[in-house]
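Student: need a structure here:
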Amino acid sequence: MILGVLKEPSPETRVSLHPEAVKNLVAAGNKVQIEKGAGEASFLSDELYKEAGAEIHERSAVLESSEMIFQIMPLSESERKGLTEGKFVIGVYQPLVAKELMTEVASQGITLFSMDSIPRITRAQSMDVLSSMSTVAGYKAVLLAASQLPRFFPMLMTAAGTIAPAKVLVIGAGVAGLQAVATAKRLGAVVEAFDTRPSVKEQVESLGGKFVEVPGAVEDKAAGGYAVEQSEEYKKKQSEMLEKSIVKSDVVITTALIPGRKAPILITKGMLQQMKPGAVVVDLAAANGGNCEGTVNEQTVVVEGVTIIGSSTLPSTMPEDATKMYSKNVQNFLKLLLKEDKINLNFEDEIIKGTCITHEGSIVYQPLLK
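Tutor: Coordinates of the predicted model:
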């Protein structure tokens, strides 16, 4: 199989395959082509890829001759139209959000695998790109908050008196939220966490955080570990309970997302008005509208004296390790998709079926069809 890895458009700094993955893929009988300079932003030189067995080419040559193309960010419209029918593309396409784009991709005869659609099952954990990148985002969110907060995170006993520790609230205790809890705790903050899923209470507490529990939440095991839409009555109780924690916090990190829907507003302007001057909100749901009123994606704004950092690209700020993690996820997925350097489109496999979005001119991704 001829595999082609493209350089990502700015400001993305990651690259789809690390030289370690390239070495293994070449050893398995595949030919790997890398666009010139594809790994530079991740501190991976062309020489490292050559040593791993890859060939270095210009972008046009990689697009033309590769049977399977890797680029994390979606290909441009002109590049998609230039692909011959039947080519395979692997990236992160957010199919439940970019529905029109999926229709276009299908009409062009491209077989698309979107790594953010890997089923959240035990067997697929080693391929779960969302979990890997959420780990990076949760860690970096706390560091961003600490750099913006005009106070210390830990309690300090000094000759000038005692400095009280910062109070951090994490909303959403998924992978990003739990990593944020762990990181804030390591920095010495007093940490609380909220989630609509009572089942994550034990995980929060094991990391040293206090779980803010609102009784009456609905969980759905079929949601693959994601939060689900709650009743209006629950939302009202949730808002009242969260407001108490939000207004006393120095830092709030929000991670609440519902797949395929606009992010729920959890921090209103009224709450911002009651927060401490200089408080910081890091909104990791910014790309889907944000959990905080006033969030602007990829911008830092000040609303009612509160600094709001809207960021959905934090993995790109740590490209070296983020690339290693993403690449390992892709490499593990390819162990299923490629057998003896040949494509293995086994739609009986839950992982392959759940990750394939378009094939043979049609959308085949069941959640999108529904």
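Student: only C-alpha atoms from now on, for both contacts and neighbour counts.
Tutor: OK.
Student: which SSE is the closest residue to residue 356 other than its chain neighbours in?
Tutor: Closest residue to residue 356 apart from its sequence neighbours, by CA to CA, 6 or more residues apart in numbering: residue 113 at 4.5 Å. Assigned by DSSP states H and E, residue 113 falls within strand 111-114.
Student: report all helices and strands that that strand contacts.
Tutor: strand 88-91, strand 356-359 (3 or more CA pairs under 8 Å, 6 or more residues apart in numbering; DSSP states H and E).
Student: and it, how far out from the chain middle?
Tutor: 18 Å (CA atoms, centre = their mean, to the nearest Å).
Student: can you tell me what sits against whichever helix or strand comes after it?
Tutor: Sequence-wise, the next helix or strand downstream of strand 111-114 (DSSP H and E) is helix 129-148. Applying CA atoms under 8 Å, 6 or more residues apart in numbering, the contact partners of helix 129-148 are 115-116, 118, 152-153, 175-180, 183-184, 251, 253, 280-282, 284, 307, 313-315, 318, 322, 325-326, 329.
Student: which of these fall in helices?
Tutor: 175-180, 183-184, 322, 325-326, 329 (DSSP state H).
Student: contacts for the strand holding residue 113, please.
Tutor: 86-95, 105, 355-360.
Student: and for stretch 174-182?
Tutor: Taking CA under 8 Å, 6+ apart as the rule, stretch 174-182 contacts 131, 134-139, 141-142, 170-171, 191-193, 203-204, 207-209, 226, 253-255.
Student: mind giving me the PyMOL select for those, buried ones only?
Tutor: A single PyMOL command selects the buried members of those (16 or more other CA atoms under 10 Å):
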select buried, resi 131+134+135+136+137+138+139+141+142+170+171+191+192+193+204+207+208+209+226+253+254+255
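Student: residue 2 contacts residue 29, correct?
Tutor: No: assessed by CA atoms under 8 Å, residue 2 is found out of contact with residue 29, at 9.5 Å.
Student: the structure of the following sequence is requested for comparison with the preceding one:
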Amino acid sequence: MILGILSEKNQDKRVSLLPEQADTLIKKSVSVWIEKGAGINAFADDKVYAEKQVVLQDRNTLLSQSDLLLSIHPLSESEIGLLKPGQVIVGVFQPLFNKALMQQLAEKQITLFSLDMIPRTTRAQSMDVLSSQANIAGYRAVLLAATLFPRYFPMFMTAAGSIPPAKVLIIGAGVAGLQAIATARRLGAVVEVSDTRPAVKEEVMSLGAKFIEVEGAADASKAGGYAVEQSEEFKQRQQQRLAESVAKSDIVITTAQIPGKKAPLLITESMLNSMKPGSVIIDLAASTGGNVFGTQNNATIVHNGVTIMGNSNLAADMPWDASKLYGKNVLNFLQLLIDKEGGLHLNFEDDLVKGCCITHAGQVVHERVV
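Tutor: Just a heads-up that it's a prediction; the model follows:
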């Protein structure tokens, strides 16, 4: 079997497998090919791959001849045209937002496994690409905010006077939010946290942050750890409470997303206008519409003296560790698809294999994408 590793586009510096991870598959009799230059931005050049017996190829050859393809991001329409029927692709294709693309892959007889759809179970933790990359994004968000913010994060008491600590508001206490809390606290900031799930309060407080409580949240216990849609009444109460916190915050980091839906707008224009000039917002939900009024994905704007950075792919700015963690997630998942002889074995009786399979045998097979 030939496994192909494509290089990433759109300024994403990651690579699906690092050389030592590719070597693990080669030892299982898998032929591993990689697009020339795919690992350079992750500090793994072609020479290192070649030393591990990985074959360097051009992109078109990989697309047309690989049995199993690794691509973090979706392929273009023209690239899908080069694929051969029966190929297997593993990546993060956001199928809930790309249903037309899923249909196109199905018509091409492609089997797609999108790891952002893997069931959130204990067994799947080692394959959870969303969590491994969100952890990095939360860390990077705070560091970026610190560089954009025109003041210190920690409190300083000097002969020239005292500097108060920065006030940080983090919206969403998922993996990214929790890492952002920990990083902001390590830098000496005072941190408040808003989340619709009361169950995260204890974890937030254990990291040294204050939890903003809003009564009446919808039960998210059956949503697999994800946020759920809230009632209009709750949204109004949440906005009133958030408005108070936003007005006194120096830094706001937003991470709130609902799978398959537009990101909820949590910070309105009037809230932005209440913030002090020089304040900074990092919106990690920018790719699905953003949590902040005026957010533009992959852009930094200034609104009434407030800097707003929209970026949902901050993990790509730390390509070495991001690639290492992502590659380990992929490698763990591939163990479910590759048998002891190095051949493909698609066991749809396995709940993890079935749970993230989007297209197979000419059909869109995932119940949430159909």
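Student: superposed, how do the two chains score by TM?
Tutor: Superposed pair, TM-score by TM-score structural alignment, normalised by the length of the first structure: 0.98. Supporting alignment: 369 aligned residues with a CA RMSD of 1.0 Å.
Student: of all the ones in helices among the contacts of helix 129-148 of the first structure, which two lie farthest apart?
Tutor: 184 and 329 (26.6 Å; CA to CA).
Student: which of these two has more neighbours?
Tutor: Counted by other CA atoms under 10 Å, residue 184 of the first structure and residue 329 do not tie: residue 184 has more neighbours, with 32 against 25.
Student: verify the stated contact: the more buried one with residue 168.
Tutor: Yes: counting by CA under 8 Å, residue 168 is a contact partner of residue 184 of the first structure at 7.2 Å.
Student: list the residues that contact both of the two?
Tutor: Joint contacts of residue 184 of the first structure and residue 168 (CA under 8 Å, 6+ apart) are 190-191.
Student: give the buried subset of the contacts of helix 129-148 of the first structure as a PyMOL selection command.
Tutor: Only the buried entries of the contacts of helix 129-148 of the first structure go into this PyMOL selection, using 16+ other CA under 10 Å:
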select buried, resi 115+116+118+152+153+175+176+177+178+179+180+183+184+251+253+280+281+282+284+307+313+314+315+318+322+325+326+329
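Student: just tell me what residue 291 of the second structure corresponds to in the first structure.
Tutor: Matched by TM-score structural alignment, residue 291 of the second structure corresponds to residue 291 in the first structure.
Student: how close does its match sit to residue 70 of the first structure?
Tutor: 31 Å (CA to CA, to the nearest Å).
Student: over to residue 363 of the first structure?
Tutor: Counting by CA to CA, the gap from residue 363 of the first structure to residue 70 of the first structure is 20 Å.
Student: centroid-wise, who is the farthest residue in the second structure?
Tutor: Relative to the centre of the second structure, and counting by CA atoms, centre = their mean, the farthest-placed residue is residue 159 at 44.1 Å.
Student: how much space separates that one from residue 300 of the second structure?
Tutor: 36 Å.
Student: for residue 63 of the second structure, same thing?
Tutor: Counting by CA to CA - residue 63 of the second structure and residue 300 of the second structure are separated by 35 Å.
Student: the two: which has the busier surroundings?
Tutor: residue 63 (23 against 15).
Student: was I right to think the more buried one contacts residue 87?
Tutor: No: at 9.3 Å, residue 63 of the second structure does not count as touching residue 87 under the criterion of CA under 8 Å.
Student: any common contacting residues for those two?
Tutor: Common neighbours of residue 63 of the second structure and residue 87 (CA under 8 Å, 6+ apart) are residue 69.
Student: give me every residue that touches the residue lying closest to residue 360 of the first structure once chain neighbours are set aside.
Tutor: Distance criterion CA to CA, 6+ apart; nearest residue to residue 360 of the first structure, sequence neighbours excluded, is residue 109 at 5.5 Å. Residues in contact with residue 109 of the first structure (CA under 8 Å, 6+ apart) are 84-87, 359-362.
Student: what's the ChimeraX line that selects buried ones from these?
Tutor: Entered in ChimeraX, the line below selects the buried ones among the contacts of residue 109 of the first structure, by 16+ other CA under 10 Å:
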select :86,87,359,360,361,362
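Student: circling back: gap between the residue farthest from the centre of the second structure and residue 329 of the second structure?
Tutor: Residue 159 of the second structure is 51 Å from residue 329 of the second structure, by CA to CA.
Student: please apply the same query to residue 206 of the second structure.
Tutor: 28 Å.
Student: how much space between residue 355 of the first structure and residue 84 of the first structure?
Tutor: 21 Å.
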